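K.L.:
Sequence unavailable; structure follows:
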């Protein structure tokens, strides 16, 4: 009986922020997968272990959550004044689908370290000790991100004392600047608020009419008030992810919000765009116990935020949603801003299921249009394993 042997592909398994994924240099991929298309998608799905009808990704590198079913392709940049191009693929767990519609803000923290360690940055621009500045072109959304990567004795520093809620161990801090974070989405006309309003009445069949702030910043996100859907904003994953009715409600909200944002033309198309937009619900500060057992008090945070990602409540916060939170909080009158107490603010600390996160953004208004020049946050990153990933030779 004939069989097709496995092939091996150079790869690095990395944690970035509160996510982890498989990183590749574009040049290391099989030739058929070096260009976008069916072969690339099939290869990445097989690497991760999807589609898996059991929802476990046992036969691949994925971890059966939206935070761990991720792939990244890095190459020397095709854009002037940038070091690398960063392409992110969110792999569906149980369906045959790779979503290329948005960025992963958490894995962004690992892009600079990966690029330096894999020889994709001009050595003259990398100090032996100090901070290396890596100029990243985020190819999914066409945006610039600046990563500030610590270097020690000529190597990327990965260990340190920076603590990030949602990550068990401390590591070295990587500061990220998301420049002009308003996402350029088809149908959104480049506007940070694609409907033209800071708050809309979003009609959702079977749910009702909800106040919603719909924003394109970091990643397209629909913010709603927690009390409008009978939540407190202090919920942890188990309160929602085991509730089929709740998950169906959030997906319905997401689909109708996507139509209003101009991201899709009909709600039936939402299933083909699982990664974007995100749905998040917000509330005024309140005390709760984070998933780690850490006590979060109302004075520790400015606002409560819970985010749905790939159909489930996220265990912390997608990094791109953190950018959306920072941006929306900086604009007086959005639901995020109002839940945080209103007024003008340049920094916001929000509570998520794993703890808290501080993010910053500065908003300005000109001719009735709001703009944000950059959003800032800190994450950490670490190589977990490097070498080769193996897939059956007929997998793509």
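P.N.:
Received it, and whenever you're ready, just let me know what you need. Computed from a predicted structure; not experimentally measured.
K.L.:
Every contact and neighbour count from this point should use C-alpha atoms.
P.N.:
Noted.
K.L.:
so residue 47 touches residue 60, yeah?
P.N.:
Yes - contact status for residue 47 versus residue 60: in contact at 5.5 Å, counting by C-alpha atoms under 8 Å.
K.L.:
A further structure is provided below for comparison with the first:
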């Protein structure tokens, strides 16, 4: 009998912040997968071992803590003023679905180090020792991210955190243009089935995000993943919030179409600072943070706060009257976020120009580490 062969594709498995992903150079992908389309999606589905309806993760790169596993494709950029293009795909675990609608800022930090280590940065740009500013064109959202990578002997170092700047992180949203607040309001009243009127701040910075104060619907904001992900009623409730917010933002019409994009918009629930214990057992004191935040990604409570959502939090926290600034007890240029895995400090440079709120940039720091490099095996789809 004939046995189906596998092909071996160079890949690096990396951590950026609290996220992990499989990184590829575009030039290393099978020829058919080097362009967007079904072949690329099928390739990534094969890498991850999806669909996996039971979420047992028996044939994938890692066990997922949400409904998706991250993949990143990086290539040398032809765009002026940029070093590399970065494309982020969330591979859904339970279905044959790759979501290209958003970005993972955590892995954007790792993309800078990957670009250096994989030879995508010209050697003349690398000092013997110092800091290299890797300018990334984030192709999913059409934005620039600057990652400052420490370099020793021309090699990216992983012993220090890297700095990230999201330049002009407000994203274009169909139906509402590129406004930071797509409805023109700092707070909207969403009509959510089973809840009624729910105050929400709808923001387009980093990734389209729906902010609600979770105490308005009976939660605390310090919930662990199991408290939400093991409760179908809670998941359905937050999906209803997401559907109503997405329709109000002009992302979908009607709201029932929200299922076509599992990634965006993101639902983020916030609340005033409170003591809690992180997923690693660390005790987080209310006095050490400005607010607590939890986000739902791909239909599940995330184990941390993605950098793109942190950019939205940092932007909204700097503007008096938003749901986020209310939870933080006042507008702040820097905000300390308490999330399930620990804390994150994010800054927002936000200004009001000509009657419109403009986000110049948001800033944060993340850790980066190469976990494994080599090859991934996938079935040869050409035979």
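P.N.:
Cool, the structure landed. The model shown is predicted, which means the values in this text are computed figures rather than measured ones.
K.L.:
higher neighbour count, residue 47 and residue 60 of structure 1?
P.N.:
residue 47 (25 against 20; other C-alpha atoms under 10 Å).
K.L.:
so who does that one touch?
P.N.:
60, 61, 62, 389, 390, 391 (C-alpha atoms under 8 Å, 6 or more residues apart in numbering).
K.L.:
In a strand, it, correct?
P.N.:
No - under DSSP: H, G, I helix; E, B strand; the rest coil, residue 47 of structure 1 falls outside any strand and is assigned helix.
K.L.:
How many residues are close by residue 279 of structure 2?
P.N.:
15.
K.L.:
pretty sure it contacts residue 224?
P.N.:
Yes - the criterion here is C-alpha under 8 Å, and residue 279 of structure 2 meets it with residue 224 at 7.2 Å.
K.L.:
what's the overlap in contacts for those two?
P.N.:
If you check residue 279 of structure 2 and residue 224 against C-alpha under 8 Å, 6+ apart, the residues they both contact are residue 340.
K.L.:
Just give me the match in structure 1 for residue 203 of structure 2.
P.N.:
Here residue 203 of structure 2 is matched to residue 215 in structure 1, going by TM-score structural alignment.
K.L.:
Was I right to think that match contacts residue 193?
P.N.:
Yes - assessed by C-alpha under 8 Å, residue 215 of structure 1 is found in contact with residue 193 at 4.9 Å.
K.L.:
Look at those two and report which has more neighbours.
P.N.:
Set side by side, residue 215 of structure 1 and residue 193 show more neighbours around residue 215, with 30 against 24, by other C-alpha under 10 Å.
K.L.:
Please, which helix or strand holds the more buried one?
P.N.:
strand 208-217 (DSSP states H and E).
K.L.:
same question, residue 22 of structure 1
P.N.:
Going by DSSP H and E, residue 22 of structure 1 is part of strand 19-25.
K.L.:
What residues sit buried inside that strand?
P.N.:
For strand 19-25 of structure 1, a neighbour-count test (16 or more other C-alpha atoms under 10 Å) marks 19, 20, 21, 22, 23, 24, 25 as buried.
K.L.:
okay, those residues in TSV with distance to residue 335 of structure 1 next?
P.N.:
Output for the buried residues of strand 19-25 of structure 1, formatted as TSV (distance: C-alpha to C-alpha, whole Å):
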residue	distance to residue 335 of structure 1
19	27
20	30
21	32
22	35
23	36
24	39
25	40
